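1. Task: produce atomic coordinates for the following.
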Amino acid sequence: MQNLTELQTNGTSHRSLSVIIKVCVVIPFFCIFLCCIAVMLHIFASQRQFLDTSRYILFAYMLVNDTLQLMTSVLLFLFVMGRVKFSLVYCVPLLLISKVTFQNTPLILATMSLERYIAIIYPLRRPASWRSDRIWIIILSLWFISCIFPVIDFSIGKHDPAVDVLSTPVLCKTAVVNPSPIQTLIRAAVNVLFFAVVAVIILFTYVTILLETRKLRQDKVSLSKAMHTVLLHGFQLLLCVLAFTHPITESLIVLHANWQPEDVAFFNYFCFILIPRFLSPLIYGFRDQSIRGCIRKTFFSCSKKVKPWS
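-> Next comes the predicted model:
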């Protein structure tokens, strides 16, 4: 009996330590991300020229979408880590926002690729819908496409009959709200469809842009920067679309590694959901000369306002 008690105590302490480590890894990254987003959104709001360019409007939209996604996903992560339970009427909206913004991210990245493709290949014949004053039509279309499958999924989902939607506290996870194996299979099929469509669009646009850049015979420095940017974009997009394959990766890791299921889920969450969104400000913001100059001016003006202690 004493050995059993010691085993349970050791298991509980090990889990508590694991939870503390995971929270201490996620929260600092999340705070740094919010600081970067706040600076960039302030720049977009204060600099009119950015709102007159489709590329920067899409970038600002991506920042807002990723902020919503990270806020809901980190909140859900903390609830699960702390074993916080509440009713489905509060859980489903959080899961819905998280799922919609999650699926919206690769669509935005694909749209940004298409925008660069159109700007380079057809600079004088740009379609009206891609102009800065009408880009909101494309943004609304992305939201509509992203909402279709999650809304259908949560609408037809059959939760446990013993769970009352208004009063029964549950862990806020998709597996609890929609436990049906058939729906899990449908979600996996939808994710694969997203992966295929987005991968084809991005591969086509970036290869075409790279070939067009070579035709323009730019200097080696500019070509090197373009290729480096393409590689960074490709790495981020690869991480984003790999998130759609998390049921497969979880199964493979469990089969070939002695990991706990919650550790596998955290690995996928950190590598394929958090990291790509942390890279967004770096790739699209700090590497852009115009935005980088505004960031430098912002920090410089803030440092001048700070008065030294007398």
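2. Could you use CA atoms for every contact and neighbour count after this?
-> Noted.
3. Next up, identify which helix or strand R116 is on.
-> Secondary structure assignment for R116, by DSSP states H and E: helix 88-121.
4. And the helices in the chain?
-> 2-46, 54-81, 88-121, 135-156, 174-177, 181-215, 220-242, 246-256, 261-269, 275-280, 289-305 (DSSP state H).
5. would you turn those into CSV with mean neighbour count?
-> Below are these laid out as CSV (neighbours: other CA atoms under 10 Å):
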stretch, mean neighbour count
helix 2-46, 14
helix 54-81, 20
helix 88-121, 20
helix 135-156, 15
helix 174-177, 16
helix 181-215, 15
helix 220-242, 16
helix 246-256, 13
helix 261-269, 15
helix 275-280, 20
helix 289-305, 12
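6. next up, for comparison:
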Amino acid sequence: MKTHCNILLLSLVPESHIYDTVYNTVLFVFAGVAVIFSYISVMIAARSASADKASTQKARDTLLLHLIQLCLILLSTVHSTLIVNISQVVSRLVFIRIMNVFYIFITILPKCLSALIYVLRDHTIRPVFFKYLFCQFGVSSLKD
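-> The predicted model follows:
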């Protein structure tokens, strides 16, 4: 057996690959438009609601981090297409490693990013987070 059996690599008829490609492309485009429109709308609302320049800067930075999160979630819509195309080009070992990296960055990271954003920005929670993250080693050097 030269390749491994995977549900992503199986297709019932040649037309199913075309259907999947069209479906994923349309979903990616519509989701991308929704993300961009939502980001612009929230950015305008945050700018108009804040009179303080420092507060506006902080809101902009937070929104940029959420934009990265939404883009990672958007990338998950074409995850299966990417995996199928990559599996045809690279060796099995490299493919498994790429799948593991994709799982971390496309599946797990977007779900944890919101919590990480607010934990790292909050000065009262950040020391406790780092204390438990590093198993209580070197906690005094991590405090602000």
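7. Once they're superposed, tell me the TM-score.
-> Overlay of the two chains. TM-score (TM-score structural alignment, normalised by the length of the second structure): 0.61; 119 aligned residues with a CA RMSD of 3.5 Å.
8. relative to helix 135-156, how tilted is the helix holding R116 of the first structure?
-> With axes from the mean of the first three to the mean of the last three CA atoms, to 10 degrees applied, the angle from helix 88-121 of the first structure to helix 135-156 works out at 150 degrees.
9. For helix 88-121 of the first structure, grab the matching residue range in the second structure.
-> Against the second structure, there is no aligned range for helix 88-121 of the first structure (TM-score structural alignment).
10. could you check the angle helix 220-242 makes with that helix?
-> Using the same axes, to 10 degrees: helix 88-121 of the first structure against helix 220-242 is 150 degrees.
11. same for helix 88-121 of the first structure, what does it pack against?
-> helix 54-81, helix 135-156, helix 174-177, helix 181-215, helix 220-242 (3 or more CA pairs under 8 Å, 6 or more residues apart in numbering; DSSP states H and E).
12. mind running it again at 10 Å?
-> helix 54-81, helix 135-156, strand 170-171, helix 174-177, helix 181-215, helix 220-242, helix 275-280 (3 or more CA pairs under 10 Å, 6 or more residues apart in numbering; DSSP states H and E).
13. Mind putting those into a markdown table with distance to H42 of the first structure?
-> Shown next, in a markdown table, are those (distance: least, CA to CA, whole Å):
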| stretch | distance to H42 of the first structure |
| --- | --- |
| helix 54-81 | 10 |
| helix 135-156 | 20 |
| strand 170-171 | 36 |
| helix 174-177 | 34 |
| helix 181-215 | 29 |
| helix 220-242 | 24 |
| helix 275-280 | 16 |
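14. closest one to A265 of the first structure among these?
-> Nearest to A265 of the first structure among those is helix 54-81 (10.5 Å), distances taken as CA to CA.
15. got a list of what D20 of the second structure touches?
-> For D20 of the second structure, the contact set (CA atoms under 10 Å, 6 or more residues apart in numbering) comprises S11, V26, V78, S80, T81.
16. counterpart of it in the first structure?
-> Looks like D20 of the second structure aligns to R187 there (TM-score structural alignment).
17. wait, which of the helices and strands packed on helix 88-121 of the first structure is closest to R15 of the first structure?
-> helix 54-81 (9.8 Å).
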